[in-house]
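**Student:** all I have is the shape, not the residue letters:
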């Protein structure tokens, strides 16, 4: 009965979403306040209905209701409770329901926290958000109903994919969807502004917090996915340029460009057309990611579905929204005329270059991701575009961006003198170059990538600190420290986020250049040495888990005077009939010891892979710091939607 109620709630949500789309748009066009006011209760009602449906599906998973087909194919009575809950979104239909729930949540948030928006703009934003809800609710109800019943319910389920039975995957999709779907708000603001015929500084202020929130959640989601791949898949890596990994990375890059471009709109009323285009593209890339994950055209451990018909439906959604938005964009070119002018050396120019680097890097990733599909369709050729291409093509953009960032953040608006802008940064530059040179001198026979990564990371971090210190003005150290504590949170957030990026750049370079890998066959009792660590295979035993059987190795590691034991495993999940590898990791501030148990050998030994991974935790630490910087900026009242600018409208309304 609860499943039927959930299905009925989704049907009602579709009807409400249609009302949310049509009535506010007509009301804004005709100037009817009553019709525009329908947007608020409709957005809230749609969220409550989809929330009830999601709760109904969660109830089916928690209670192991095997009369629901989705529960049968993705759950089992012996599965731990956390994975019963995460199984709700560990599949195509359930994850799509989570997608729609978050979409409805953002629409409701626009209603709850958009009190300072002009009534017509608010009505149009919520209506556009509702139209996206209509499309995805139709997609779900017509092709991916999560409440389909089984004619003859089985006694037990088929279990969830064992790779997804992990805490990292329990939290990774919700955060990722908050970022993916959050970019729909930037899209809705862009389309609403185009319909209204007004793109001004106030619009730049309003769109920024929504974009920033989506970017923060996307950062957390990508970092969680990277961490999961690192410890769960057992191959020792944190990023493989998998097509589905790229699907989340591309909108992250475009969203970062959109954030910086919106600053120029807000401060200087320039780059209006470019910012609107980025808002459309950011959501467009999110839809492309949805297509890649759910169409079956890509084989990946991350993929949810392999039904081409569903892929066609998503392509139709993409064509309607992105194609329609681009047509509207072309029609409204006249209302996006830039007002601010700036010289070649200015913060505006630096932000333009920042945008170009981010956007082009995103398209490089897009070409590398989609090219194998194009080659197969047009020339019937099987091509593989892997890490070597992406590393070679993408790295120069990261290097250029890191070199630009500290200087660009310090330049004044409109006009700048390069020598004067560099004056406070010479110390940071000297320390960065010295750090890289010292590292290069100390290391022997290794890649220059590590020292270059250290120098770039230091340059970004020290540049962010210098910019923060420069904002404290002149005076004694005590006076400047006092002003430092009173700086706007947005300034602190920018410095923290840029510092996190610098740490991440260094960590990626250090991991790539300095990790040590060892693969060998080891018998119980044997010892071997890897990069100064003495490792002994004490023994291998069978262990019974709650819903799996494990072959667990006990491996003692001696690091000078310190001894510790790690337990790498190979698990088999009998219900799913699928093996998994569980790496054993000793996490450290400066390095990780990473051990993987392989297959048994004919001579009684075991294949063992050992890695010493320097600065691995700095990678996820840098991502956390980037996200923290975003949260700090969001806490600045000037950038919350409730504190939107009350600037007088500019431009001529469309109607």
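**Tutor:** Cool, the structure landed. Keep in mind the model is a prediction, meaning the values are calculated, not measured.
**Student:** when you work out contacts or count neighbours from here on, use the C-alpha atoms and nothing else.
**Tutor:** OK.
**Student:** now residue 527. Nearest residue, chain neighbours left out?
**Tutor:** Take residue 527 and drop its neighbours on the chain: the residue closest to it by C-alpha to C-alpha, 6 or more residues apart in numbering is residue 536, 4.2 Å away.
**Student:** comparison target below:
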């Protein structure tokens, strides 16, 4: 009966979403206040009904309801309860239901937390978000229903959840990533609403900016969690593989980052309106493109969910309707957008514009590198491989001008600045960056390449100029404490985000150029040395879990004869799915990681063992968390600002 409740709730939520899509627009066209005001209660009703459906599916997994095909395919009686619950979104149908629940949640949040936005404006936006929700619900009900029964016959046990997904990181990674993907629908809806109404004043961009920043920080955190999971779970020792599905999350992140900066310029200076609207459309469109790549079956990856062509065709049709319709509306209405504001070549607007162009260039690189092999194969030209060297080389060259603009933008004034004022700090920062980069290589690194030196110089350039900008703002107040207190939350958000990016770049540059990876053949009692660390293969012992059989290999690690740690690398055989997984052992440090993964048994005595030395790899994720912290500061600081505006009644 619970499955029927969930299925019926889905159907009712589709009806509610259709009403949300239609009624407010009818009310706006006829001036009917009752229909306009129906947008918020309809948003609440849609969310509640989808929530009932999702909780029903959670309960089915928790109680081992093997009368549902989806539960049979992704659960097992031996699966721990927390993995049974996360299995709800562990495959295509459930993950899509989670997606539409989050979509409805964003819609409801916008309906509740929108102080100061006129009712007519919010009704427009909620109606557009209702259309997106209705399209996703239609997709679930027609092609991806998680409540299909196995009756009259059903198994007594299930096929188990994919062993790679039986991990704490994968409990949190998909929901957080979806929060980012779906969150960009708010900026998209604001942009489409402004095009529909023909109102392009800065208020639209002010309203959408905190929602865009929130979506961006969720997407950043989701990508960070995915990178961390790939590092410790897959046993490859890497943190990013330029996998097409990983690229599918990177593309909206690049577009979303450009959108955030464009929104700042539009709000403060009243310019970039056309560019901002186009970025809002592109960012959400790329989120939907990622959905198509993951669920269409055209990709083979550990990240993909579905291989049913009919589902892919439905998503492709939905993609065409959303992207094609929004771009058509943009083409029809763009002439009515009045370009406001002006700025000189030497201005912060120019710096932000330059960085936005580079973000889009990076986006084009990822888009071409991801889609070209797929298109090449689909048109019958055979397989084409676009690997890491393609992305690494192009991104490295794009980072040079990007770092220049990123460093100099905070010290350049809005609208107009004098080149003479900038020459001195720029020359000093450049000279110090060149010297510091050389000193780091000479004293701390064993060897160097031009890319390592360029990366270090870029990092020092960004950090030095940001702290120079901070110094400039403080000395104007003649008092350090007073100067610090007068800095706005948006400035601190920028500082944390940009410094976080610099920290991440340090991690990337060093780990990519100074990692040591060895595949060795070891027997019990043997030793292996990498740099000045010695690994002693101490013992093997059995360890069986609730749904797997396995063993643990203990490795004693020492440095110059001093004991460091005992690492426990694990191998698991899942009895139901007949899959073997590797659980790596990592000795974590701020300056380096020591990483061991067990391979196959080679003979009666010897085992294949993968040993890695990963310098500064933690800095990649530490920097990402700094960026997330910058996003949080921006959102909460912005919320206080919005509340003050709402109290005064001025937007």
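**Tutor:** Perfect, I can see it now. Please read these numbers as outputs of a predicted model, since none were measured by experiment.
**Student:** contacts for the helix or strand in which the residue nearest to residue 527 of structure 1 is found next, please.
**Tutor:** When elements are assigned from DSSP states H and E, residue 536 of structure 1 belongs to strand 533-544. The contact list for strand 533-544 of structure 1 (C-alpha atoms under 8 Å, 6 or more residues apart in numbering) reads 522-529, 549-560.
**Student:** one more: stretch 268-279 of structure 1?
**Tutor:** 183, 186-187, 190, 199-201, 254-255, 257-258, 261-262, 264-265, 326, 329, 333, 336-341.
**Student:** any idea which helix or strand comes after the strand or helix carrying residue 130 of structure 1?
**Tutor:** Taking DSSP H and E as the definition, residue 130 of structure 1 sits inside helix 119-143. On the C-terminal side of helix 119-143 of structure 1, the closest following helix or strand by DSSP H and E is helix 167-196.
**Student:** could you list every helix and strand in contact with that next one?
**Tutor:** Secondary-structure packing of helix 167-196 of structure 1 (3 or more C-alpha pairs under 8 Å, 6 or more residues apart in numbering; DSSP states H and E): helix 81-86, helix 92-113, helix 119-143, helix 201-232, helix 243-268, helix 272-295, helix 324-331.
**Student:** can you tell me which of those comes nearest to residue 504 of structure 1?
**Tutor:** helix 201-232 (10.7 Å; C-alpha to C-alpha).
**Student:** what about the closest one, how far off from structure 2?
**Tutor:** Following superposition, helix 201-232 of structure 1 is found to deviate from structure 2 by 0.5 Å on average (mean C-alpha distance after the TM-score superposition for structure 1).
**Student:** quick one, that helix and helix 92-113 angle?
**Tutor:** For helix 201-232 of structure 1 against helix 92-113, the angle by axes from the mean of the first three to the mean of the last three C-alpha atoms, to 10 degrees is 150 degrees.
**Student:** return the distance of helix 201-232 of structure 1 from the chain's centre.
**Tutor:** 5 Å (C-alpha atoms, centre = their mean, to the nearest Å).
**Student:** likewise for stretch 433-451 of structure 1?
**Tutor:** 32 Å.
**Student:** for the residue most central in space within structure 1, which non-adjacent residue is spatially closest?
**Tutor:** Nearest to the geometric centre of structure 1 sits residue 218, at 2.6 Å (C-alpha atoms, centre = their mean). Spatially, and ignoring its direct neighbours in sequence, residue 218 of structure 1 is nearest to residue 179 (4.1 Å; C-alpha to C-alpha, 6+ apart).
**Student:** then residue 280 of structure 1?
**Tutor:** residue 187 (5.3 Å).
**Student:** next one: residue 521 of structure 1
**Tutor:** Closest to residue 521 of structure 1 by C-alpha to C-alpha, 6+ apart is residue 607, at 4.4 Å.
**Student:** and the one you found, that one's in a strand?
**Tutor:** Yes. The assignment for residue 607 of structure 1, made by DSSP: H, G, I helix; E, B strand; the rest coil, places it in a strand.
**Student:** do I have it right that it meets residue 518?
**Tutor:** No. Assessed by C-alpha atoms under 8 Å, residue 607 of structure 1 is found out of contact with residue 518, at 10.6 Å.
**Student:** got the contact list for residue 260 of structure 1?
**Tutor:** Contacts of residue 260 of structure 1 (C-alpha under 8 Å, 6+ apart): 351, 354-355.
**Student:** now it: how far from residue 212 of structure 1?
**Tutor:** 10 Å (C-alpha to C-alpha, to the nearest Å).
**Student:** again with residue 147 of structure 1
**Tutor:** From residue 147 of structure 1 to residue 212 of structure 1 the distance is 34 Å (C-alpha to C-alpha).
**Student:** I figured residue 519 of structure 1 hits residue 607, correct?
**Tutor:** Yes. Using C-alpha under 8 Å, residue 519 of structure 1 is in contact with residue 607, at 7.3 Å.
**Student:** so for these two, which residue has more residues nearby?
**Tutor:** residue 607 (15 against 12; other C-alpha atoms under 10 Å).
**Student:** aligned to the more buried one, what sits in structure 2?
**Tutor:** By TM-score structural alignment, residue 607 of structure 1 lines up with residue 608 in structure 2.
**Student:** its match contacts residue 600, doesn't it?
**Tutor:** Yes. Under the criterion of C-alpha under 8 Å, residue 608 of structure 2 makes contact with residue 600 at 5.5 Å.
**Student:** ok, of the contacts of strand 533-544 of structure 1, which come out buried?
**Tutor:** Burial by neighbour count, judged by 16 or more other C-alpha atoms under 10 Å, picks out 522-524, 549-557 from those.
**Student:** closest to residue 445 of structure 1 among these?
**Tutor:** Using C-alpha to C-alpha, these come closest to residue 445 of structure 1 at residue 557, 26.7 Å.
**Student:** and for the nearest residue to the closest one once chain neighbours are set aside, the neighbour number?
**Tutor:** Once flanking residues are discounted, residue 557 of structure 1 sits nearest to residue 535: 4.5 Å by C-alpha to C-alpha, 6+ apart. By the criterion of other C-alpha under 10 Å, residue 535 of structure 1 has 22 neighbours.
**Student:** check residue 308 of structure 1 too.
**Tutor:** 14.
**Student:** identify the residues contacting it.
**Tutor:** 295-297.
**Student:** turn the residues you listed into JSON lines, including distance to residue 443 of structure 1.
**Tutor:** Formatted as JSON lines, the contacts of residue 308 of structure 1 follow (distance: C-alpha to C-alpha, whole Å):
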{"residue": "295", "distance to residue 443 of structure 1": "47"}
{"residue": "296", "distance to residue 443 of structure 1": "46"}
{"residue": "297", "distance to residue 443 of structure 1": "44"}
